[in-house]
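Chemist: Here is a sequence together with a model predicted from it:
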Amino acid sequence: MQKRAVVTVVGKDQVGIIARVTNVLADHNMNIHDISQTILQDYFTMMMIVEMADKNRLDDLLEAFEAVEKDMNLTISIQLEDVFQAMHRI
């Protein structure tokens, strides 16, 4: 069963952020349903809704994102969509 997740990326703006993050998603066979990104002063922010074929591989994805975070000094998080929605209800 397909599950959706929310990926957020924040860090100092620099060349290649979108390329590195989306390459990790492609390597893990994840489709991007929606994407929004902006630059706030010198800071890059991006939020994506992605479709996961196998939510059991979430740990592998997080490990791959750790390398990107370290190399590019970013903060990347991923949460299953239902968990994200539950956390952001008023």
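Modeler: The structure has been received and is ready for your questions.
Chemist: Going by C-alpha atoms from here, please, whenever you check contacts or count neighbours.
Modeler: Fine.
Chemist: what sits up against the helix ranked longest in the chain?
Modeler: Among the elements of type helix in the chain, defined by DSSP state H, the one spanning the most residues is helix 58-72. The contact list for helix 58-72 (CA atoms under 8 Å, 6 or more residues apart in numbering) reads 17, 20-21, 24-25, 28, 74-78.
Chemist: structure B:
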Amino acid sequence: MSKQGIVTVVGLDRIGIIASVTFALAEYKLNIIDIRQTVLNEFFTMIMVVDVSASTMSFKDLQAKFAQLGEEQGLQITIQSEELFRGMHRI
């Protein structure tokens, strides 16, 4: 069974957002399992379920790397473990 994470990306729409995020995913050895993205007016939003089992990085390190990429790109990029995400959204 693969270990999964949830990646979210939000920011003003522009060319290259998906390219910069997916380049980072490949660099950190994260595989996209499912992806949804849309543009609402000028706001880009994307959520992905990713397989993190091949990555050697901890979630804490991944969170720091994606936060840094978000700052560099003018975006908000987060990653959470699937277990944490499910726990936070249980009724």
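Modeler: Structure's in. What do you need? All figures in this text were calculated on a predicted structure; none of them were measured in a lab.
Chemist: Now the TM-score, please.
Modeler: The TM-score (TM-score structural alignment, normalised by the length of structure 1) is 0.88; 90 aligned residues with a CA RMSD of 1.7 Å.
Chemist: mind checking the SS state of S53 of structure 2?
Modeler: Three-state assignment for S53 of structure 2 (DSSP: H, G, I helix; E, B strand; the rest coil): coil.
Chemist: Leaving out sequence neighbours, find the closest residue to it.
Modeler: K3 (5.1 Å; CA to CA, 6 or more residues apart in numbering).
Chemist: If I follow the layout properly, that neighbour ends up in contact with S58?
Modeler: No. Judged on CA atoms under 8 Å, K3 of structure 2 makes no contact with S58 at a distance of 11.7 Å.
Chemist: For these two, indicate the residue with more neighbours.
Modeler: In this view K3 of structure 2 and S58 are compared by other CA atoms under 10 Å, and K3 has more residues nearby, 13 against 10.
Chemist: could you pull out the strands for structure 1?
Modeler: 3-12, 31-40, 43-52, 74-80 (DSSP state E).
Chemist: Reformat these as a markdown table; add distance to I90 of structure 1.
Modeler: Shown next, in a markdown table, are the strands of structure 1 (distance: least, CA to CA, whole Å):
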| stretch | distance to I90 of structure 1 |
| --- | --- |
| strand 3-12 | 18 |
| strand 31-40 | 23 |
| strand 43-52 | 20 |
| strand 74-80 | 18 |
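Chemist: picking that back up, what's the closest of the contacts of helix 58-72 of structure 1 to I39 of structure 1?
Modeler: The nearest member of the contacts of helix 58-72 of structure 1 to I39 of structure 1, counting by CA to CA, is I17 at 11.9 Å.
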